[in-house]
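J.: okay, here's the prediction I keep looking at, along with the sequence it came from:
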Amino acid sequence: MATYSFVKDFTIWDYYSEKKSRLESIKIPNFPFIQYPNGLPCFEANLYLLKLLKEGHSTFNKGSISKYASNLSHLVNYCYYNKIIKFSELSDNQFTDLIKSLTTEIDPITNLRVRQNNQVRTIGNQCIDLLFFIQNLYNISNLIGTTSSYKIRVIYKSKANLKSTRQTTRNGYYIHHSFPHQNNIKTKFPVSFHAIKKLREYIKSNYERPLAFRQLCIIETLEYTGARRAEVCLLKVQDVINALKCPSNSPSLRLTTLKNKKKRERFVPIPRNFLENLSIYIRFFRKNLISKTIGLQNDHGFLFISHTSGLPLSPDSLTTYFYNWGKSLNENLHPHSFRHLFITEKLKLLILKHNYENIDDFRHALLNTSMFKQMLQQWTGHSSIQSLDRYINLAFSDIVRSEKLKDDVQISLSITAFKDRISFIKDEINSNPEQSSQLVEELKRAIDLLNQELTGYREI
């Protein structure tokens, strides 16, 4: 089967610096490299991956580019076993044969389909994009296109996206007649506050104190920042220190923004008591763990670490934790469901503050009020306001269902962060009586911070 491996510490030139009179390069820890089943490289597919890299696709934790490599390996594999020496020799019937084989492949162990329709369509879309790239690369005139004069005939689908009241843009994509019907996309709902409470109690009861504290801090980070799982793992100790230095009652925490080719970072306003909990983790737990594992001189600076190796925590570790917790608690828990909750709550805040009565009025305000656009994109890291549509529906649905949601959402977040911090401090006093005097000072500071947040709160 066609394979792809990873080239470690891959370095490629980026641009020529006129100021320094030299080529500047970029270094990537792991970059996918596509090979034929006999071990020879597939030059066209690898050039295509380099194009995606230049376009800004993610390579963090192997990133989206590795998924594209996996998708393309099916086409490379098909060409190899069917003795198709050049991609330009592919016919429409052969491309159809590839898609049908992907659709009907059965797992011999489970006797179930290996992949669902939407996954087949995703693979097919990626292969089509590669073939267009090859057509342009070799200046081929008849490989792939929308008319009968091309060997592989595809269908162009356009989608209008409303950018403002006066302007629309059309985002298009190609499909092939052999593609299976699209499956309905399941709606992903925010994690419930009840499930979060159950999860916190479960962690307190089932983990040693240092590890429990880290897990609770991770949950708070997801809840109060709306960060993606990989963005949580990219948080640095220095980001927390810088946020603590902010004189505002609502300091902002820097997050690395993934899945956005233009903006690489954003600053999210957060409760100060949440920051203080991260500070406790850094001072009371993380420093000692780094010292005992990799040594303070080798500290990499990432906030959340493995408590056995001292190395940065990986996004996959977070997914595994939440999967196991959800299984134990019989709850649908996933790191991204906290992001859904964060975005929905922020939208509810804006809706309630400005008394929008229906979805259309609110959408119109988002599209035409630059302040709203900038604020939401800064909070969420979305490159497009249209990405928030499903969250707007959820926010209005929640508001209609419950009058209690007319309470001030931002103050509610501050109070929740305060309660969590009190719980942390209480547990620490019980576990470490010798530090009680220092922790009493932490308690006083938590109360002062809450008072400041409540007093300093103002309308958006």
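T.: Everything's here; your move. Residues are numbered from 1 along each chain as shown.

J.: hey, let's count contacts and neighbours off CA atoms from now on
T.: Will do.

J.: please work out how many residues are found near Phe342.
T.: With neighbours defined by other CA atoms under 10 Å, the count for Phe342 comes to 23.

J.: quick one: the strands in the chain?
T.: 3-17, 22-35, 144-145, 152-153, 155-162, 168-175, 252-256, 265-269 (DSSP state E).

J.: helices or strands up against the second one?
T.: The helices and strands touching strand 22-35, judged by 3 or more CA pairs under 8 Å, 6 or more residues apart in numbering; DSSP states H and E, are strand 3-17, helix 43-54, helix 63-81.

J.: can you tell me what sits against the longest one?
T.: If you take CA atoms under 8 Å, 6 or more residues apart in numbering as the criterion, helix 63-81 is touched by 1-4, 31-34, 36-37, 42, 45, 49, 52-53, 57-59, 85, 87, 98, 122-123, 126-127, 130.

J.: swap the cut-off to 7 Å and go again
T.: Where contact means CA atoms under 7 Å, 6 or more residues apart in numbering, the residues beyond helix 63-81 that reach it are 1-4, 32, 34, 36-37, 49, 57-59, 98, 123, 126-127.

J.: and for the shortest one?
T.: The list of residues contacting helix 43-54 from outside it, by CA under 7 Å, 6+ apart, reads 33-34, 65, 130, 133-134.

J.: chain center to that helix, what's the gap?
T.: 23 Å (CA atoms, centre = their mean, to the nearest Å).

J.: next one: stretch 121-141
T.: Relative to the centre of its chain, stretch 121-141 is centred 27 Å away, using CA atoms, centre = their mean.

J.: list the buried ones in that stretch?
T.: By neighbour count on 16 or more other CA atoms under 10 Å, the buried set for stretch 121-141 is 121, 123-131, 133-135.

J.: do stretch 290-306 as well
T.: So stretch 290-306, judged by 16+ other CA under 10 Å, has buried residues 290, 293, 301-306.

J.: what sits against Leu405?
T.: Ile399.

J.: how far away is it from Ser73?
T.: Noted for Leu405: a distance of 49 Å to Ser73, by CA to CA, to the nearest Å.

J.: buried subset of the contacts of helix 63-81?
T.: Judged by 16+ other CA under 10 Å, buried ones among those: 2-4, 32, 34, 36-37, 49, 57-59, 98, 123, 126-127.

J.: relative to Ile411, which of those residues is nearest.
T.: Ile411 lies nearest to Ser58 out of these, by CA to CA, at 35.6 Å.

J.: what about the nearest residue to that closest one once chain neighbours are set aside, how many neighbours?
T.: The shortest distance from Ser58 to any non-neighbouring residue, by CA to CA, 6 or more residues apart in numbering, is to Ser64 (5.5 Å). Ser64: 16 surrounding residues under other CA under 10 Å.

J.: comparison target, given below:
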Amino acid sequence: MSDSQIYTYARKDFQAFFHMGPDGTPQTVSAGGVPLVFWPDGRWCIEVNLYLQRCYEAGASHFGDKGGTLGTYAAYLTHLVRRCFNSGLTDFSQLRHSHFRSFVVGLNADKVWKNGRQVSRRNSETQEKTVCVWLDFLDFVGEFAAIPDFVSKNGRIRAYKMPYKKKVGRNKTTVGMKWSWERRPLRRRVTRRQLPITDGQFGKLKRAADALTTNPFIRRRRLTMFVLFDSVGLRRAEMAMFTVQCVRNAIRDLEAADERGDKDFIPMLRFSTVKGEDGERECPISRVNLRYLESYMLKFRLPLVSRKNTGEALSGPLFVNSKNGKELTHNHFTQEFHLIRKLCGMKEKGSPHMMRHRFITKLFVRLILAHNLETKGELRRLLLSTEAIKEHVREITGHASIESLEVYIHLAIDEVTEFKKTLKRITDLSGLALLSDARNRFASAVASQEDLRNASADLAVTVDEILRGFGKDIDYKNSEEWARFLEITGKKTAGEHESQLELR
């Protein structure tokens, strides 16, 4: 913890007390990454930590290198802690409305220099969110200290909750309660809708990552990152937590399905999520993309981690640092997008979350095409009337409610309308796209003078997986050509390599 920061994060193996078991033994739950707040003089800030514990028990996220939602709350509350400490108040229950009002004014008074002039350190939206967290906390303090109406319309802190309605669709609204306080600044609501990355922009990013990345490991890691963002719609924190075991489990299930002759089997990736009560979600992935993940795992990640971080060679995160073989922070993936955009000279914005928008939009596009829907209304009625489809979309995307997916319906209909103009010229869009990616990867390997035998084998395996999707029972890995390839190159047999990783 630095001098300027008065909160830190619990270790990853930290266990928090939950309750006493029937036999009198304490029961704990994993609470790694939960923020821990102190007073500026180093003393434990009891009330704030108890409040954060309540939020944690209510399901607030604590994942990521910045503590998720709990980390955001801790950052907001430390402003209040500092102001109380500097005013000689170390008991939050002694606060009066005059203190609260001066603290709120102080938020707006914080200035920074930007483009040669002083501007507010926080925009109006951030200021409002900060004060709302303060009021939630002070309401908790009143309950903790048994002070009736500590925060109320006529209480010590004059603030109250009022109902609101928010439009979430053409004919839908959601209701809730929000804090209001004296002299709350009015602000014009600005809608900043972040659109998905387009096909053209995504293609430009992939080509730049492939052709302009000089380090072979980083190149393959970036391309694998794009495959996961595009085919599974991970959040960046979920990408950082994504493990080797997720891929191994999916490969095991796929090979078991192939052995029993199940040609309709759809591989599924099950991974940890940063939102939702279950803590996990499951998404389908194409055979080709799953094999591409496996190839990165075996040919790039395994050799590097075996040298630099042996303990996690067969486990741990899928994406690792090229220098030490250890896990990446979730902010690393945002930085990767920034660097790749600079490589290709792309002026438009591009981020991991825009890739998630792209994934969800494409999911709706496939749903529209599968059901031959023509309008937003038809799609909306399908989702609202068919519980199975509605739950399927919600589970795959990891959203809490179908209302939060409303914007993607509009984007999908717009894309399909444009897409249908050229639909007759496309025989199998998915298969052609996958084959095109495989061809481009092979061409890149040739251009960069990589091992052409390995590149040829990768291309053959990719084509095999595409043909399997059309019911062709073909497997290059079991062919005489593959056996001769292994013999010529002196590689281990496929069976030895797979037994080493315990994939079966």
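T.: Ah, there it is. Owing to the predicted nature of the structure, the values given are computational and were not obtained by experimental measurement.

J.: trace Asn331 of structure 2 over to structure 1, please.
T.: Counting by TM-score structural alignment, Asn331 of structure 2 lines up with Asp316 in structure 1.

J.: next, the contact list for that match, please.
T.: So Asp316 of structure 1 contacts nothing (CA under 7 Å, 6+ apart).

J.: cool, and Ser384 of structure 1?
T.: Not one residue lies near Ser384 of structure 1 by CA under 7 Å, 6+ apart.

J.: quick check, His176 of structure 1 in contact with Lys157.
T.: No - look at His176 of structure 1 against Lys157 with CA atoms under 7 Å: they stay out of range, at 10.4 Å.

J.: between these two, who's got more neighbours?
T.: With neighbours defined as other CA under 10 Å, His176 of structure 1 and Lys157 compare such that His176 has more, 20 against 11.

J.: aligned partner of the more buried one in structure 2?
T.: His176 of structure 1 maps onto Trp181 in structure 2, by TM-score structural alignment.

J.: quick check: its match touching Lys161?
T.: No - using CA under 7 Å, Trp181 of structure 2 is not in contact with Lys161; the gap is 8.7 Å.

J.: picking up where we left off before, most packed of the helices and strands packed on strand 22-35 of structure 1?
T.: Using mean count of other CA atoms under 10 Å, the stretch among these with the largest mean neighbour count is helix 63-81, at a mean of 20.

J.: so which bit of structure 2 is that one matched to?
T.: The aligned range for helix 63-81 of structure 1 in structure 2 is 68-86, by TM-score structural alignment.

J.: with structure 1 superposed, average distance for that stretch?
T.: Following superposition, stretch 68-86 of structure 2 is found to deviate from structure 1 by 1.2 Å on average (mean CA distance after the TM-score superposition for structure 1).

J.: quick one: neighbours of the counterpart of Ser436 of structure 2 in structure 1, just the number.
T.: Aligned by TM-score structural alignment, Ser436 of structure 2 pairs with Lys419 of structure 1. By other CA under 10 Å, the residues close to Lys419 of structure 1 number 15.

J.: the residue nearest to the match of His176 of structure 1 when sequence neighbours are not counted - how many residues pack around it?
T.: In space, and not counting its chain neighbours, Trp181 of structure 2 is closest to Ala159: 4.4 Å by CA to CA, 6+ apart. Neighbourhood size, Ala159 of structure 2 [other CA under 10 Å]: 21.

J.: what's the answer for Leu89 of structure 2, then?
T.: Neighbours of Leu89 of structure 2 (other CA under 10 Å): 15.

J.: ok, it - contacts?
T.: Contacts of Leu89 of structure 2 (CA under 7 Å, 6+ apart): none.

J.: which position in structure 1 pairs with Leu50 of structure 2?
T.: Aligned partner of Leu50 of structure 2 by TM-score structural alignment: Leu47.

J.: that match and Leu130 of structure 1, how far apart?
T.: Distance of Leu47 of structure 1 to Leu130 of structure 1, computed by CA to CA: 10 Å.

J.: do Asn288 of structure 1 as well
T.: Using CA to CA, Asn288 of structure 1 is found at 50 Å from Leu130 of structure 1.

J.: quick one, what contacts the equivalent of Phe95 of structure 1 over in structure 2?
T.: Using TM-score structural alignment, the partner of Phe95 of structure 1 in structure 2 is Phe100. Residues near Phe100 of structure 2 by CA under 7 Å, 6+ apart: Ile157.

J.: ok, now which ones touch Ala313 of structure 2?
T.: Ala313 of structure 2 is in contact with 302, 305-306, counting by CA under 7 Å, 6+ apart.

J.: ok, Glu403 of structure 2 next?
T.: Neighbouring residues of Glu403 of structure 2 by CA under 7 Å, 6+ apart: Val168.

J.: map it across to structure 1 for me.
T.: By TM-score structural alignment, Glu403 of structure 2 lines up with Gln386.

J.: that match and Cys42 of structure 1, how far apart?
T.: 37 Å.

J.: do the same with Thr320 of structure 1
T.: Taken as CA to CA, the span from Thr320 of structure 1 to Cys42 of structure 1 is 34 Å.

J.: between the two, who's got more neighbours?
T.: For Thr320 of structure 1 versus Cys42, neighbours defined as other CA under 10 Å are more numerous around Cys42 (16 against 13).

J.: the more buried one contacts Ile34, correct?
T.: Yes - contact criterion CA under 7 Å: Cys42 of structure 1 and Ile34 qualify, at 5.9 Å.

J.: and for the two, which residues touch both?
T.: Contact criterion CA under 7 Å, 6+ apart; residues shared by Cys42 of structure 1 and Ile34: none found.

J.: residues contacting Leu352 of structure 1?
T.: Lys406.

J.: okay, now the equivalent of Glu125 of structure 2 over in structure 1: neighbour count?
T.: Matched by TM-score structural alignment, Glu125 of structure 2 corresponds to Asn118 in structure 1. Applying other CA under 10 Å, we find 17 residues neighbouring Asn118 of structure 1.
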